[in-house]
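Asks: With the sequence up front, the predicted model follows.
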Amino acid sequence: MDERIPAQPPRALIAPACARVHLAGDVEHPAALTVADLRALPQRTVQARYVCGRRGEQPHTYTGPELLEVLLAAGPRFHPVIGKDRVRFLVVVTGRDGHLAVLSWGEIDPRYSGSAVLMATSVDDRPLDTHGPQLVVPGDTAGGRYVSQITSIWTGPATTLTDI
């Protein structure tokens, strides 16, 4: 009988760590938020569906705070005098697998488009505490901007493209 101790305990015995989302960019209050932190914000529930190339249509019920609320809590540094400065801001959401999506501030701000883009803390009543939140973009018919297991969100102004 081999009594060697395995180098690592089996995955089932390892307590999963709480996933954290790092908020950074041109904000007053960078932070590392857990799903529990996100759940402390006002929650919204939406039913959304998108088409995944491998699995076909994916209808789900998502609950979580709006991305806009999370970003406003971080204090984006909009120019205090230029009212439309916020439309220069981009939002880059990155998942654990490296997949990322880019949104403009105008897509999430009710002054412009105001889509109810969520950071889901649960999907179909399954909590996402250990995996991390999921970006949900209702209305997108393709799932490309549905970022799973979010690890970071950066927001800030787009640089001026002068070489075009």
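Replies: Sure, I can see it. Everything numeric here is computed off the predicted structure, so don't read it as measured data. Numbering: from 1, shown residues only.

Asks: contacts, neighbours, all on C-alpha from now
Replies: Noted.

Asks: residue contacts, the most centrally placed residue in the chain?
Replies: Taking Cα atoms, centre = their mean, the centroid of the chain lies closest to Leu135, which sits 4.1 Å from it. Residues in contact with Leu135 (Cα atoms under 8 Å, 6 or more residues apart in numbering) are Val93, Val117, Leu118, Met119, Ala120, Arg145, Tyr146, Val147, Ser148, Ile150.

Asks: this is the other structure I want to compare:
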Amino acid sequence: MGRPRTESVAGAVAPAEVALTGDLARPARLTVPDLPAWPQHRVRFDCATSGVQHHRFEGPLLHDVLSAVGPLFDPDRRKDRLRFLIAVTGADGHRALLSWAEIDPDFGRAPVLLAAGIDDTSLERCGPQLVLPQDRCGARYVSGVNTIRVDGRYGPWA
């Protein structure tokens, strides 16, 4: 199953879009060319379980991108954000789930990227990639990200 392509008048393929949805003050749609608006980070991925692979990813932190669209947690209650989950879906149907606490600098501070490039190659045509360098061999990496949903309905206080 592939991503449907959107053709422009000239026949060129339009950049893949990512829908930021859910419990957000400002839901948005982004493309890879939008991602340099945030500070860029580089992480390296090394996998030894299926033969050594080395890749470099570049893009903004997922936390920075999602913070810009206003997650709807109570800013006066520090722990309120701990009930928020982030569901990421790729064009091929692959999904990954993260907690807000995992990416929040006040808690887990994981350097999770919404990568705009891999090994100095842009991901503009296929969409950004979710990159969790702390995961063993990219278990939660999602290619061609097309939806990121933030959901705060979880936890006993929800």
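Replies: Yep, it's here. Quick caveat, the model's predicted, so the values are computed rather than measured.

Asks: Which element, helix or strand, includes the residue in the second structure that the residue nearest to the centre of the first structure lines up against?
Replies: Taking TM-score structural alignment for the superposition, Leu135 of the first structure sits opposite Leu130 in the second structure. Secondary structure from DSSP states H and E places Leu130 of the second structure in strand 129-131.

Asks: And the next helix or strand past that strand?
Replies: Next along the chain from strand 129-131 of the second structure, counting by DSSP H and E, comes strand 145-151.

Asks: Show residues contacting that following strand.
Replies: With contacts defined as Cα under 8 Å, 6+ apart, strand 145-151 of the second structure is touched by 16-24, 71, 84-91, 127-130.

Asks: Against the first structure, what's the mean shift for that strand, could you check?
Replies: Mean deviation of strand 145-151 of the second structure relative to the first structure after superposition (mean Cα distance after the TM-score superposition for the first structure): 0.5 Å.

Asks: matching residues in the first structure for that strand?
Replies: Mapped onto the first structure using TM-score structural alignment, strand 145-151 of the second structure covers residues 150-156.

Asks: and if you look at stretch 37-46 of the second structure?
Replies: Mapped onto the first structure using TM-score structural alignment, stretch 37-46 of the second structure spans residues 40-49.

Asks: What count of nearby residues applies to the equivalent of Ile82 of the first structure over in the second structure?
Replies: Aligning on TM-score structural alignment places Ile82 of the first structure opposite Arg77 in the second structure. By other Cα atoms under 10 Å, the residues close to Arg77 of the second structure number 8.

Asks: distance of Arg77 of the second structure from Asp34 of the second structure?
Replies: 31 Å (Cα to Cα, to the nearest Å).
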